[in-house]
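A.B. asks: starting from these lines, generate the structure:
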Amino acid sequence: MRSAYRVETVRAAEAELMARLPGGALMQRAAAGLAAACAGLLGRVSGARVVLLVGSGDNGGDALYAGARLARRGAGVSAVLLGSRAHQGGLAALTTAGGRVADDPFAVVPRADLVLDGITGIGGRGGLRPEAAAVARAARSSQAVVVAVDLPSGVDADTGRVAGEAVRADATVTFGTYKPGLLIDPAREYAGALRLVDIGLALPPVPDVEALQHADVARLLPVPAAESDKYRRGVVGVVAGSARYPGAAVLAVAGALRGGAGAVRYVGPAGEAVLAHYPETLVHGGPPGKAGRVQAWVIGPGLGDTPGVEEVLDSDVPVLVDADGLRPLDPAAVRARSAPTVLTPHAGEAAALLGVAREEVEAARLDAVRELAGRYGATVLLKGSTTLVAAPDADVPVRANPTGTPWLATAGSGDVLSGLAGSLLAAGLRPRDAASVAAYLHGLAARRASRSAPIAAHDVASALPGAWRDVTG
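C.D. replies: Below you'll find the predicted structure:
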């Protein structure tokens, strides 16, 4: 599990640790890890050209001390001072080791093999100032590997917002713990590959944001026992599709059949299309209340104006609401339910539910998913370049999904995800686990199916068993 903590928590942990260490020891720990990471990226340190972009804060000091270590190993290190002041101890260490201060950043940055971004720290807000932004652009357009110190300068550590120009790094070396912005777009795409350096912080047991990994997902996946039958494994009901969109029903059922439940019960007008693709499906014309017992419902994909949302919400089992099912959704009705509810909007649907512009949701995804979960009293899976899962309890960490590929932005992929998550609900997973495990497997399946080529939604569904085996194997 990757855990991320807000700036306030990180600073408190740093202060507690610094009180027990000799002066400057914590910065030296960070600089040692940073220098080792840079050396690994360079391959050959001796003779390499390294440029440090140095601001006024501690990240600038980390960069200077790391630069001194690289200079002692034979690198040619130049520091570009972009703040009102530089860390004096770090600057002295650099010059003593043979490094220098560059008068003209545009004379050294284009020729660098590695550029180290220490312009701002984790407390920075807003975009880069014009001078720093110009240097950052020069670094990005060069052939250098750009490495961010703790966090790319110009992004918000707590929220993932990018309000203005920011450094686009190839890699980020972060200290002590991940920060939420490193796991959440739009900031995540500025961070590149992540490397965590342990500096000995004692952090609270509950983070603000977390990201599952293979081992976490494997522990959560349902496994049938010897005495299991299809009903004991769970039955998921799918209310989806319409005369206009029968394919949505087929894709939602495809995801559900591969999600761990023992049976899938389809209700709706696309029964013939569903049976043509998946004859093992239990099909009923409706209404949902007369279709038979289920352990969870999925409603909404391709539903159009077909009724059924209110009836499904009145049931006493977990319900996942997606797509067209979100349009008539009443927060009071959702909050009044005795069983859990999962909502799976994309950014546009989330914006409509919140009454804001889509751009506002996309710029502040973490705030949006938390607000939706609290307002509806539901678990919310906010789809997008970073899929986020938030529980209705604000004290529970938001989960950021680390898998996926831009090729997932294809018609019907969300229908597969809904069916998969609903099946995991019916198999007994708790709502937050079902949603985050589904997002993880869905993204992994898309990677398997795509391999950097275009895919269709049915390719994702077909790749789910392989993704499941990847996780458990």
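
A.B. asks: okay, CA-based contacts and neighbour counts for the rest of this
C.D. replies: Fine.

A.B. asks: what about the strands in the stretch 51-200 of the chain?
C.D. replies: Along the stretch 51-200 of the chain, counting by DSSP state E, counting those that start in this stretch, strands occupy 76-81, 100-101, 114-118, 145-149, 171-175, 193-197.

A.B. asks: ignore the last one, the stretch 301-450 of the chain
C.D. replies: Using DSSP E, counting those that start in this stretch, strands in the stretch 301-450 of the chain cover 319-321, 341-343, 379-382, 388-390, 398-400.

A.B. asks: another sequence for comparison is provided below:
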Amino acid sequence: MRRAHTVDQVRAAEAALMATLPEGTLMQRAAAGLAYAVIDFLGGAYGRRVCLLVGSGDNGGDALYAGALLARRGSSVEAWLLSERAHPAGVAALRAAGGRVTTPDSRGHNRRFDVVVDGIVGIGGKPGLRDQAAAAVGALAGVPVVAVDTPSGVDVDTGETPGAHVTADLTVTFGTHKICHLADPAAAACGAVQLVDIGLAPYLPASPVESLQAADVAALLPRPARDAQKYARGVVGLRVGSATYPGAALLSVAGADTGLVGMVRYVGSAADTVRQHHPEVVGPGRVQAWVVGSGGGEHAGEELAAALGDAVPLVVDADALAHVIGPLPVPAVLTPHAGELAGMLRADRAEIEARPLEFARAAAREYAAVVLLKGRRTVIARPDGTARVNTTGTPWLATAGAGDVLGGLVGALLAAGLDPYDAASVGAWLHGAAATYAAQDGPLVASEVARAIPAVIRGLPGR
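C.D. replies: From the prediction side, this is the model:
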């Protein structure tokens, strides 16, 4: 599990750890991890040209001590001090190692350096950059950036980017991930994220935001018992599609019909088409979970009411979301994209895209349900505010019908016995991983995502 903690949680853990260590040990650990990450990023140290952007916080100290190590390894290191309160011992260490310390130059130097190390603002800084810092970043446009802990200017605890900020190619963080490493739009500014162990783990509390990894999915995924029979493995029902959108029915059924449950039932106007493509799918009967809404059109509200009559968990997608006016009487997963959530929360779509974690949590509270907010980094939120961010997927997954496949897949996991939070989280992970598997870094269509799911499951650790 990749766990992300808040600034306050990290600071409390650092204080507890520092009480057990000689003064300065924690910064030296971070600086060494940062320096070696920069060396790996550059493919070596000798002869490399490094620019440090140094603010007044501990991140600036980390950058200066890392710069001193790089200078001792043969790098040409120049520090641009953006504050008169830059870490004095770090400045002295860099100078002693042969590094150069200067003030920012607003002229472009993008051909002079091989890498910029962003140590402008620490995790406690306010979002946005001051004018001097923004000018320094602009003067170095085009040079690869390694951020210290987090890209300067992002909101660490929310993943938002309300002002000017650094966009990094690599972010080297210490002790634990922070929420901005997982949640968009800040996560997009982090580039690749490398975690350096500085001994913080024993002092960290439970994290409010996390991200499933392959081993977590393998552990959560339902497995058939040795004496399993089809009804015991779960039966999922789908009330999706319409005369106008029969393809939505096919794609939602394809997401459900991947072998994760013992039976798939379909109720709707596209029954003949569904049976032609999925002969193992059967008609009405008892189910352990329903999927409603995908391509449902004007009848989506009726299908939602019918599904609620069975008093089983359900996935509410697409057209049916407009008919959810408050908490539902059964465990539910709501799967909106930003536009649909805007209607549900009477909010602006652009605001939701700028603050997806906040709005997913707000919707989960308002509707007393698990909310799966689709996006580049899909957010799965519970009413208590805990959340998971899905990190699998590919830009090629932004294709018509992909959400229909996801709804069917999550419904199957519900029917197989997962609770709504785990079903939504595992479903999002498998959906993104299947897209990556099917795309092979090229284009794909939604039906290919569904077909790739069994192969992804077979490749999970321990399967």
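
A.B. asks: can you pull the TM-score for these?
C.D. replies: Overlay of the two chains. TM-score (TM-score structural alignment, normalised by the length of structure 2): 0.96; 458 aligned residues with a Cα RMSD of 1.4 Å.

A.B. asks: and the strands of the stretch 51-200 of structure 1 as JSON lines, adding mean neighbour count and distance to residue 341 of structure 1?
C.D. replies: JSON lines is the format used below for the strands of the stretch 51-200 of structure 1 (neighbours: other Cα atoms under 10 Å; distance: least, Cα to Cα, whole Å):
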{"stretch": "strand 76-81", "mean neighbour count": "26", "distance to residue 341 of structure 1": "53"}
{"stretch": "strand 100-101", "mean neighbour count": "18", "distance to residue 341 of structure 1": "58"}
{"stretch": "strand 114-118", "mean neighbour count": "29", "distance to residue 341 of structure 1": "43"}
{"stretch": "strand 145-149", "mean neighbour count": "27", "distance to residue 341 of structure 1": "40"}
{"stretch": "strand 171-175", "mean neighbour count": "24", "distance to residue 341 of structure 1": "36"}
{"stretch": "strand 193-197", "mean neighbour count": "18", "distance to residue 341 of structure 1": "34"}
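
A.B. asks: of all those, which one is nearest residue 351 of structure 1?
C.D. replies: Nearest to residue 351 of structure 1, of all the strands of the stretch 51-200 of structure 1, is strand 193-197, at 30.2 Å by Cα to Cα.

A.B. asks: can you state the direction angle for the closest one and strand 171-175?
C.D. replies: If you take axes from the mean of the first three to the mean of the last three Cα atoms, to 10 degrees, strand 193-197 of structure 1 sits at 20 degrees to strand 171-175.

A.B. asks: what is the burial count for residue 232 of structure 1?
C.D. replies: 17 (other Cα atoms under 10 Å).

A.B. asks: neighbours around the nearest residue to it once chain neighbours are set aside, how many?
C.D. replies: Closest residue to residue 232 of structure 1 in three dimensions, ignoring its sequence neighbours and counting by Cα to Cα, 6 or more residues apart in numbering: residue 262, at 7.3 Å. For residue 262 of structure 1, the tally of surrounding residues (other Cα under 10 Å) stands at 21.

A.B. asks: again, but for the one 10 residues further on
C.D. replies: Residue crowding around residue 272 of structure 1 was assessed by other Cα under 10 Å; the count is 14.

A.B. asks: what about the alignment partner in structure 2 of it, which helix or strand?
C.D. replies: Under the alignment (TM-score structural alignment), residue 272 of structure 1 pairs with residue 272 of structure 2. Per DSSP states H and E: residue 272 of structure 2 is located in helix 271-277.

A.B. asks: repeat for residue 468 of structure 1
C.D. replies: Element membership for residue 468 of structure 1 (DSSP H and E) is helix 457-472.

A.B. asks: wait, what's in contact with the residue nearest to residue 232 of structure 1?
C.D. replies: 229-235, 427 (Cα atoms under 8 Å, 6 or more residues apart in numbering).

A.B. asks: what's the answer for residue 466 of structure 1, then?
C.D. replies: 445, 448.
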